[in-house]
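Asker: Based on what follows, work out the 3D shape:
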Amino acid sequence: MTPAGPAPSPHKGTTHSDASPGALEPPRRLTFRNLSEVMPEVDRLCRGHRTLRRWTLGQIGRHLANGFHGSIDGFDLSRHRIKRTLFRRLLIAYTLRWGIPERYTVDPGIEPQEPVETETGVRELREALDRYRRHTGPLKPHPLFGEMPRPLWDRIHCIHCAHHLRFVVPDEGTGAPAADQSSSS
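Answerer: Predicted coordinates for the structure are as follows:
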């Protein structure tokens, strides 16, 4: 169920480059129940879309791919030490309930710094998601949430994907949504 209005955010961080101050159209509501719903939605967006913020679908694909790779290879953990130590459980609970606040950056190192062709970003996302699914070893700590079991990592990745893909609106006639768009992550 969608909460009425935005919740106050316990997150304080770097502003995303995908937030355009003049953008008036709110993002769409998008939820992924599991990771198998992500690529069908991305494929649908590839048939026609428009973006509501500065990042292109290609840049979003690369950013999400970097997130999947980071959960296997590791992230820069130098930021958020105090939050990770003192507020980890609160921040996880907030994110699971309300999603990721707009314009919040956990690791600037995984943000796209240059233009990315849609096909390239989508291919990188598909390959990263496949790699993540095949990975059977331990996962690295999240920069903000620390050590997490695989099912929680899966949920956080679903929330992260929905957070960014909600800023990409499919053109009319591109098929039924692959994911439930009735509630927000």
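Asker: all contacts plus neighbour counts: C-alpha atoms, from now on.
Answerer: Noted.
Asker: tell me which element the residue nearest the centre of the chain is part of?
Answerer: With distances taken as C-alpha atoms, centre = their mean, His160 lies nearest the centre of the chain, 2.2 Å away. Using DSSP states H and E, His160 sits within helix 150-165.
Asker: Contacts for that helix next, please.
Answerer: With contact meaning C-alpha atoms under 8 Å, 6 or more residues apart in numbering, helix 150-165 is reached by 30-35, 38, 42, 57, 60, 64, 67-68, 71, 96, 99-100, 139, 185.
Asker: Heading C-terminal from it, find the next helix or strand.
Answerer: In N-to-C order, the element after helix 150-165 by DSSP H and E is strand 168-170.
Asker: one more to put side by side:
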Amino acid sequence: MNNVTFASLDEVREELSKMSGQDIVPMKEWPVYEILAHCAQTIEYSMTGYPQMKPKAIRNTIGRVAIRKFLKQGYMKHSLTAHVPGAPKPELQGTAREGMDLLLRTIEAFQAFHGPLQPHLLFGELSKEQYDQYFAMHIADHFSGLQHTD
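Answerer: As a prediction, this is how the structure comes out:
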């Protein structure tokens, strides 16, 4: 799935529906379940709080510049093997289907969430729309490392 782009979490949900029942093979170092669980974990932390934050000076400078760039260009590139700082590593056990279900449930929880969103560990305060677009880009970058068959 090279060069995957998603504009929103709704597009991610559509892709996950298409992927259901297909064989999915990771092209990078993490198992498929771990990739999907990591993506779900990042969304969950927007609602519950990230376990470790970058210093406020970094969030207010480099972080703001980075997120503005990503949102403007509509895609992002980042380390596909970096776990969320301070977070437990997603469990390695689970099938691709279980990972897809976990990610779908987390997306649905985020979309239905009406409470205050927590600041991103690097980008700081984001609106729900900005988070939606960021998560879509984050997932697309990870999906670029997957291959699936119909």
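Asker: Give the equivalent position in structure 2 for the residue nearest to the centre of structure 1.
Answerer: In structure 2, His160 of structure 1 lines up with His138, judged by TM-score structural alignment.
Asker: before we move on, back to that, in the superposition, what's the average offset of the helix holding His160 of structure 1 relative to structure 2?
Answerer: Mean deviation of helix 150-165 of structure 1 from its aligned counterpart in structure 2 after superposition (mean C-alpha distance after the TM-score superposition for structure 1): 0.8 Å.
Asker: Please compute how far that helix lies from its chain's middle.
Answerer: 6 Å (C-alpha atoms, centre = their mean, to the nearest Å).
Asker: swap in stretch 93-109 of structure 1?
Answerer: Mean-position distance between stretch 93-109 of structure 1 and its chain equals 8 Å (C-alpha atoms, centre = their mean).
Asker: swap in stretch 124-134 of structure 1?
Answerer: The answer for stretch 124-134 of structure 1 is 14 Å, by C-alpha atoms, centre = their mean.
Asker: hey, where'd the strands end up in structure 1?
Answerer: With DSSP state E applied, structure 1 shows strands at 49-51, 168-170, listed in chain order.
Asker: Could you dump the ones you listed into a markdown table and include distance to Arg131 of structure 1 and mean neighbour count?
Answerer: Listed next are the strands of structure 1 as a markdown table, based on distance: least, C-alpha to C-alpha, whole Å; neighbours: other C-alpha atoms under 10 Å:
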| stretch | distance to Arg131 of structure 1 | mean neighbour count |
| --- | --- | --- |
| strand 49-51 | 26 | 15 |
| strand 168-170 | 24 | 20 |
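Asker: and those strands as TSV, adding distance to Pro108 of structure 1?
Answerer: Formatted as TSV, the strands of structure 1 follow (distance: least, C-alpha to C-alpha, whole Å):
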stretch	distance to Pro108 of structure 1
strand 49-51	21
strand 168-170	21
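Asker: of all these, which lies closest to Leu129 of structure 1?
Answerer: Distance to Leu129 of structure 1, taken as C-alpha to C-alpha, is lowest for strand 168-170 among the strands of structure 1, at 19.0 Å.
Asker: how far does that closest one sit from the chain's center?
Answerer: 15 Å.
Asker: Out of the strands of structure 1, which is closest to Gly121 of structure 1?
Answerer: strand 168-170 (13.7 Å).
Asker: what's the average distance of that closest one to structure 2?
Answerer: Using mean C-alpha distance after the TM-score superposition for structure 1, the mean distance for strand 168-170 of structure 1 is 1.4 Å.
Asker: what comes into contact with that strand?
Answerer: Pro27, Arg28, Arg44, Leu45, Arg47, Gly48, His49, Arg50, Thr51, Leu52, Leu57.
Asker: Next: stretch 60-74 of structure 1.
Answerer: Residues contacting stretch 60-74 of structure 1 (C-alpha under 8 Å, 6+ apart): 110-112, 116, 118, 120-129, 131-132, 135, 138-142, 153, 157, 160-161, 164-165.
Asker: Now, of those residues, which are buried?
Answerer: Buried members of the contacts of stretch 60-74 of structure 1, scored by 16 or more other C-alpha atoms under 10 Å, are 110-112, 116, 118, 121-126, 128-129, 132, 139-142, 153, 157, 160-161, 164-165.
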